[in-house]
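Peer 1: quick check, what structure comes out for this input:
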Amino acid sequence: MDKIFDLDSILLKLNKKDNSTYFLDFLHNESFEVGVLRLDPGQKDTQGPHSDDELYFVLEGKGYINILEEDHEIRKGSCIFVPSNSKHHFHGNKERLVVLYILNISKK
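Peer 2: Here you go, the predicted structure:
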């Protein structure tokens, strides 16, 4: 199993996916699911609530995340905690938004 991951390589893999695919998991074990989400301006984030707690870290861009019907401004360097089963989505980015996500799946 890889222990070191290169963001540029992960984003290249994501670029090779069809246009509707905007996220890519690159690590999945018994404790975590980790990936990158990339939204271009105007691209819709269609994710639903997750059954696990989730942590997001904005690597590039700025915009908004809506959590439980409340908007929060985000930008490069923002760290966001979303509790399990909370409705949320990214939106309002006028430039490419790249976000690292970590789901805590160890409690299952």
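Peer 1: going forward, measure contacts between C-alpha atoms and count neighbours the same way
Peer 2: Will do.
Peer 1: buried residues in the host helix or strand of Ile10?
Peer 2: Counting by DSSP states H and E, the element that carries Ile10 is helix 7-15. For helix 7-15, burial by neighbour count (16 or more other Cα atoms under 10 Å) applies to 10-11, 14.
Peer 1: relative to Gly35, which of these is nearest.
Peer 2: Closest approach to Gly35 among the buried residues of helix 7-15 (Cα to Cα): Ile10, at 8.8 Å.
Peer 1: alongside the first, I'd like the structure of this one:
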Amino acid sequence: MRSYQDFHLDQLQADRSRSYAEFLRRPGISMGIYHIPTGGKDPQHPHDADEVYVVLGGRAVLEVEGERVEVGPGRVVSVDRGADHRFTDVDDDLSVLVVFAPPATPEA
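Peer 2: A predicted model of the protein is given here:
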């Protein structure tokens, strides 16, 4: 068994069959790609894990506890566990690398 995993962002971003696709899960961290189409709605709710968003493409606003943060490619935003947050005003198809630490429990 290898002691590492490697991924290609282009391939991960190309799969838009689901809005969120987790590609890595370990005891202390999970990672996935989150897609929201232009004009799409983000149904997120507060999570039991800290999150880091790395915007790979697109433009939107991330609302966190009532504050608005404009995001676009290269923007990195961390959101504390339990904080109310969601993406709004998606002006261009949004693609975000999401890091949960520790991993959130998969939703039903």
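Peer 1: now the TM-score, please.
Peer 2: The TM-score (TM-score structural alignment, normalised by the length of structure 1) is 0.85; 101 aligned residues with a Cα RMSD of 1.6 Å.
Peer 1: count the neighbours of Phe87 of structure 2 for me.
Peer 2: Neighbour count for Phe87 of structure 2, taken as other Cα atoms under 10 Å: 22.
Peer 1: thought it was touching Glu63?
Peer 2: Yes - using Cα atoms under 8 Å as the test, Phe87 of structure 2 is close enough to Glu63 to be in contact (6.1 Å).
Peer 1: looking at the buried residues of helix 7-15 of structure 1, spot the one nearest Ser106 of structure 1.
Peer 2: Using Cα to Cα, Ile10 is the member of those that lies nearest Ser106 of structure 1, at 23.9 Å.
Peer 1: for Tyr22 of structure 1, see how far away that closest one is.
Peer 2: 12 Å (Cα to Cα, to the nearest Å).
Peer 1: which residues in structure 2 form strands?
Peer 2: 20-26, 29-36, 50-64, 67-71, 76-79, 85-101 (DSSP state E).
Peer 1: dump those strands to TSV, plus distance to Asp42 of structure 2.
Peer 2: Listed next are those as TSV, based on distance: least, Cα to Cα, whole Å:
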stretch	distance to Asp42 of structure 2
strand 20-26	11
strand 29-36	7
strand 50-64	10
strand 67-71	14
strand 76-79	15
strand 85-101	6
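Peer 1: which of these sits closest to Gln5 of structure 2?
Peer 2: Per Cα to Cα, nearest to Gln5 of structure 2 of the strands of structure 2: strand 20-26, 8.5 Å.
Peer 1: quick check: closest non-adjacent residue to the aligned partner of Tyr53 of structure 2 in structure 1.
Peer 2: Aligned by TM-score structural alignment, Tyr53 of structure 2 pairs with Tyr56 of structure 1. Of all residues not flanking Tyr56 of structure 1 in the chain, Tyr101 sits nearest, at 4.5 Å (Cα to Cα, 6 or more residues apart in numbering).
Peer 1: for the aligned partner of Asp10 of structure 2 in structure 1, give its distance to Gly77 of structure 1.
Peer 2: In structure 1, Asp10 of structure 2 lines up with Asp8, judged by TM-score structural alignment. Distance, Asp8 of structure 1 to Gly77 of structure 1, using Cα to Cα: 18 Å.
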